[in-house]
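A.B. asks: fold the following for me, if possible:
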Amino acid sequence: MKIIQSPAEMQSVAQAQRREGKTIGFVPTMGFLHEGHLSLMHSARARCDVLVASIFVNPTQFGPNEDLDAYPRDFERDEKLCREAGVDFLFYPTPENMYLDGHSIWVDEESLSGVLCGTSRPGHFRGVCTVVAKLLHIALPDFMVLGEKDAQQLRVLRRMVRDLNFPVEIVSGPTIREPDGLAKSSRNKYLRPEERAEAVCLFQGLEKAKELYSAGEREANVLKNSICEIIRKTSGSIDYVEIVDDETLKPVQTLNKPVLVALAVRFPGARLIDNAVLGK
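C.D. replies: Predicted coordinates for the structure are as follows:
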């Protein structure tokens, strides 16, 4: 595995691989890797000639009061895990390399990004879209693998790739969970033991919604109330519990086509998200 920090060098390497007719798979991450990230790398490795992964804690997707400086980092551990996962090129740029002095161009999605996490994290998806657009131009992949845990991000980036005609296939990988159901996340390490025990409420709420849906319930408010009831028994505060159209992310009242059930809950140690799709 080769570690590359320069965007120009990474792009040159990718161009050389493509000239040789090789298929490039790409997994973008912010590091502090866990089994969820590794599952995406294994999925990509199985279907490409060259696997590129990136580790970049993107400053432009963090708000003024968010955890950029405290975001967990462990490059030596991440490097080892990438090698074991079969990564060929690990792109590890600095913020100064990715955002040159005077940077003034942004990619802003205006339909899917204004709801859910976009409401409480203004500017977040502008940062996400901009950095991923840059990474796609740098790594030049045939396909990119993204996790389904970040459901809104997955849909926003699919829309960006579609609307800006990126010649890239978006492949999704399932959410990887702890034995008790909590979705794997780099932010889980922020949780105190008592918060960690309570954090399973997100998964329990989704399971309750699935149970009600399987029993024939189709009213969104009934499902939402059942989820909120479970979360309110914990120290977590609800950022949002929403049931939205799986494609447009617009709220629905009655479930008569596929919907995304999306949750965000704030604990003193961390803000956690989770989701499930019903009706597919």
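
A.B. asks: every contact and neighbour count from this point should use C-alpha atoms.
C.D. replies: Fine.

A.B. asks: which ones are touching Val168?
C.D. replies: Pro141, Asp142, Phe143, Met144, Val161 (CA atoms under 8 Å, 6 or more residues apart in numbering).

A.B. asks: the last one: how many residues sit nearby?
C.D. replies: Counted with other CA atoms under 10 Å, residues neighbouring Val161 total 19.

A.B. asks: relative to Phe56, how far out is it?
C.D. replies: Counting by CA to CA, to the nearest Å, the gap from Val161 to Phe56 is 20 Å.

A.B. asks: how about the second one?
C.D. replies: Distance from Asp142 to Phe56, counting by CA to CA: 20 Å.

A.B. asks: ends of stretch 79-88, how far apart?
C.D. replies: Terminal-residue distance, stretch 79-88 (CA to CA): 11 Å.

A.B. asks: could you pull out the strands in the stretch 101-250 of the chain for me?
C.D. replies: 143-147, 169-173, 237-245 (DSSP state E, counting those that start in this stretch).

A.B. asks: now the second one, please; I'll put the structures next to each other:
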Amino acid sequence: MECLQSLAALRAWRCRQSRPVHFVPTMGALHDGHAQLIRRAARPLADAEPLVVVSVYVNPLQFGPAEDFERYPRSLEADQAVAAAAGAALFWAPSVAEMQPGGSEEITRLSPPASLQAVLCGRSRPGHFDGVATVVARLLALVRPQRLFLGEKDWQQLVILRRLVNDLGLPLVVESVATVREADGLACSSRNRYLTAAERRQALSLPQALAEARRRWLLEPRRPVHELVSGVQGQLQGAGLVVDYVELVWAHSLVPLPPAEPLPAGLILLAAAVHCGATRLIDHTLLMSRSPIVAIDGPAGAGKSTVTRAFARRLGLIYLDTGAMYRAVTWWVQRHGVAPDDPDAVGSLLADLDLQLSAGRDGEQLVRINGHDVTTAIRSPEVTAQVSLVAALGCVREALTAQQQAMGRRGGLVAEGRDIGTAVFPDAELKVFLTATTAERARRRALDLEQRGFAVPPLSELEHQIAERDRLDSSREVAPLRMAADAEELVTDGMTIASVIQALVDLFRQRVPEEVWPSP
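C.D. replies: Below you'll find the predicted structure:
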């Protein structure tokens, strides 16, 4: 690990690098939480081996007049040892003069939206997040990383810096890492070293009160907001802590919840800040009414099944291939010699239908219909040619949508198909419209047919078939193929499977933090 202090040395180092650069900005006094950030930043992504830059800069712009800038812990040699052991390639510790060459009054400042600063720490620390945003933006401009790693413990800061990156159009991904806790449950913080032994025991009331509130919420999810807040406040005050705030807000927008209303569905942040002696501590818990759902839609041949299956394994989600369900019904219709566009005839076959999905040893989804294993048969060109006709029937979509929604009632799954985000799971945490050009989808279809042992038509014929399939899917009366208004479009031409999977993981993590759904 190299150790640098000047901007000139950093610029020279950065110009020599051809590998991706991942960045962990800190104020020093590194602890296990920082080490976890560095270890995560050092992991290979999409076949690339990154270089991790760790900065240590105690930023005067984010300290108020009565705050602890002068006594903030500084331990550069110990920090270097922690960073090196965790896998950093570069340790950069610039001076205040290097970061603010014209002084604090001359530096161009950034101010995040007032709505993100009017709650939680922003209300009691005016100007704090202006200072954070200003310096982090400068650090990012100097380091030029592909990824920025931040802890979920400082949740308001995470939300604000994600907004900064998005609003400025910075070409990087913000990746968050779950709060790391010490053995007794206290969230890792550089300020923990201020605590005496007695204060340390007293400070444990903070995570304990939040955990107790979460338990109460699980037992009674419709409990009013003010009851949860007052319960935490009472427990903290009973422990002798001075409460700065206890608040319930929407996790991503930080908008406060109405006090008299019960907690709504969605991702909610219950956060608190206290003074324990002279030390200010923050902590939070995240409340989510069910496990997350991911809806992946897109046209035929876009590669949804391949990447969705791998994405599900990567995040420990259940994989639901709804397209296989429609193919299985189509196979059943063909087996009975019924016209695929006859709603009455097809509807009569649904009455005694037993359609089961299960996972095979290699992760492939197995499909059985009325005792028949049709996993391979449903991928035949004959089924492909007629599945759009069967899927367009209202009786089929109604029956399979109800079954899919029943499967997703508890969440914790990723489903792919044509109408998942618009009809099946309109309240999914993440909706993605995965697509590719017709030519690219024809090329992939030819390769798939060849690998499965089927005859491969000319590419021009496959392109025509795919275009016709798109027309049928998009023009049907019931649940037509279209991108949901709140979906993310992902065009996969020129992308490797690994890079598509990583893009899906990044989109998922923008909406679902590790603290709610840890990666396996």
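
A.B. asks: kindly provide the TM-score of these chains.
C.D. replies: The TM-score (TM-score structural alignment, normalised by the length of the first structure) is 0.96; 277 aligned residues with a CA RMSD of 1.2 Å.

A.B. asks: possible to save the strands of the stretch 101-250 of the first structure as a markdown table with distance to Arg45 of the first structure and mean neighbour count?
C.D. replies: Below are these laid out as a markdown table (distance: least, CA to CA, whole Å; neighbours: other CA atoms under 10 Å):
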| stretch | distance to Arg45 of the first structure | mean neighbour count |
| --- | --- | --- |
| strand 143-147 | 10 | 22 |
| strand 169-173 | 12 | 17 |
| strand 237-245 | 32 | 21 |
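
A.B. asks: mind putting those strands in a markdown table, distance to Lys224 of the first structure included?
C.D. replies: Converted to a markdown table, the strands of the stretch 101-250 of the first structure look like this (distance: least, CA to CA, whole Å):
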| stretch | distance to Lys224 of the first structure |
| --- | --- |
| strand 143-147 | 24 |
| strand 169-173 | 26 |
| strand 237-245 | 6 |
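
A.B. asks: ok, which of the ones you listed comes nearest Thr130 of the first structure?
C.D. replies: Among the strands of the stretch 101-250 of the first structure, the nearest to Thr130 of the first structure by CA to CA is strand 143-147 (15.4 Å).

A.B. asks: how about that closest one, which residues of the second structure does it hit?
C.D. replies: The alignment of strand 143-147 of the first structure onto the second structure (TM-score structural alignment) spans residues 147-151.

A.B. asks: what's the answer for stretch 26-43 of the first structure, then?
C.D. replies: Using TM-score structural alignment, the partner range for stretch 26-43 of the first structure is residues 23-40.

A.B. asks: for the matching stretch, measure first residue to last.
C.D. replies: 11 Å.

A.B. asks: quick one: buried residues of stretch 10-24 of the first structure?
C.D. replies: For stretch 10-24 of the first structure, the neighbour count (16 or more other CA atoms under 10 Å) marks Met10, Gln11, Val13, Ala14, Gln15, Gln17, Arg18, Thr23, Ile24 as buried.

A.B. asks: so Tyr57 of the second structure touches Ser95, yeah?
C.D. replies: Yes. Contact criterion CA atoms under 8 Å: Tyr57 of the second structure and Ser95 qualify, at 7.2 Å.

A.B. asks: the two - which one has more neighbours?
C.D. replies: More neighbours surround Tyr57 than the other of Tyr57 of the second structure and Ser95, with 19 against 16 (other CA under 10 Å).

A.B. asks: which residues does the residue lying closest to the more buried one once chain neighbours are set aside contact?
C.D. replies: In space, and not counting its chain neighbours, Tyr57 of the second structure is closest to Met27: 4.8 Å by CA to CA, 6 or more residues apart in numbering. By CA under 8 Å, 6+ apart, the contact list for Met27 of the second structure reads Ser55, Val56, Tyr57, Val58, Asn59.

A.B. asks: compare these with the first structure and list the overlap.
C.D. replies: Contacts conserved in the first structure for the contacts of Met27 of the second structure, counting by both residues aligned by TM-score structural alignment, their matches' CA atoms under 8 Å: Ser55, Val56, Tyr57, Val58, Asn59.

A.B. asks: Met160 of the first structure versus Leu40 of the first structure, what's the distance?
C.D. replies: 20 Å.

A.B. asks: pretty sure Glu195 of the first structure contacts Val265?
C.D. replies: No. Counting by CA under 8 Å, Glu195 of the first structure does not reach Val265; the two are 11.4 Å apart.

A.B. asks: quick check, Pro224 of the second structure in contact with Pro262.
C.D. replies: Yes. Assessed by CA under 8 Å, Pro224 of the second structure is found in contact with Pro262 at 4.0 Å.

A.B. asks: for Cys228 of the first structure, find the nearest of the strands of the stretch 101-250 of the first structure.
C.D. replies: Nearest to Cys228 of the first structure, of the strands of the stretch 101-250 of the first structure and by CA to CA, is strand 237-245 at 7.2 Å.

A.B. asks: would you check the span in the second structure matched by that closest one?
C.D. replies: Taking TM-score structural alignment, strand 237-245 of the first structure hits residues 242-250 over in the second structure.

A.B. asks: out of the kept ones among the contacts of Met27 of the second structure, which are buried?
C.D. replies: Buried, going by 16+ other CA under 10 Å: Ser55, Val56, Tyr57, Val58, Asn59, out of those.

A.B. asks: of those residues, which is the nearest to Met407 of the second structure?
C.D. replies: Ser55 (46.1 Å).

A.B. asks: which residue lines up with that closest one in the first structure?
C.D. replies: In the first structure, Ser55 of the second structure lands on Ser54 (TM-score structural alignment).

A.B. asks: give me the element its match is part of.
C.D. replies: strand 50-55 (DSSP states H and E).

A.B. asks: the helix or strand just after that strand: average distance to aligned residues in the second structure?
C.D. replies: Next along the chain after strand 50-55 of the first structure, taking DSSP H and E as the criterion, comes helix 75-84. When the second structure is overlaid, helix 75-84 of the first structure sits 1.0 Å from its aligned residues on average, using mean CA distance after the TM-score superposition for the first structure.

A.B. asks: what comes into contact with helix 75-84 of the first structure?
C.D. replies: Met1, Gly31, Phe32, Leu33, Leu38, Ala53, Leu90.

A.B. asks: closest to Phe125 of the first structure among those residues?
C.D. replies: Out of the contacts of helix 75-84 of the first structure, the member with the shortest distance to Phe125 of the first structure (by CA to CA) is Gly31, at 18.5 Å.

A.B. asks: what's the counterpart of Gly122 of the second structure in the first structure?
C.D. replies: So, by TM-score structural alignment, Gly122 of the second structure is matched to Gly118.

A.B. asks: again but with Arg443 of the second structure, I slipped
C.D. replies: For Arg443 of the second structure, no residue is aligned by TM-score structural alignment.
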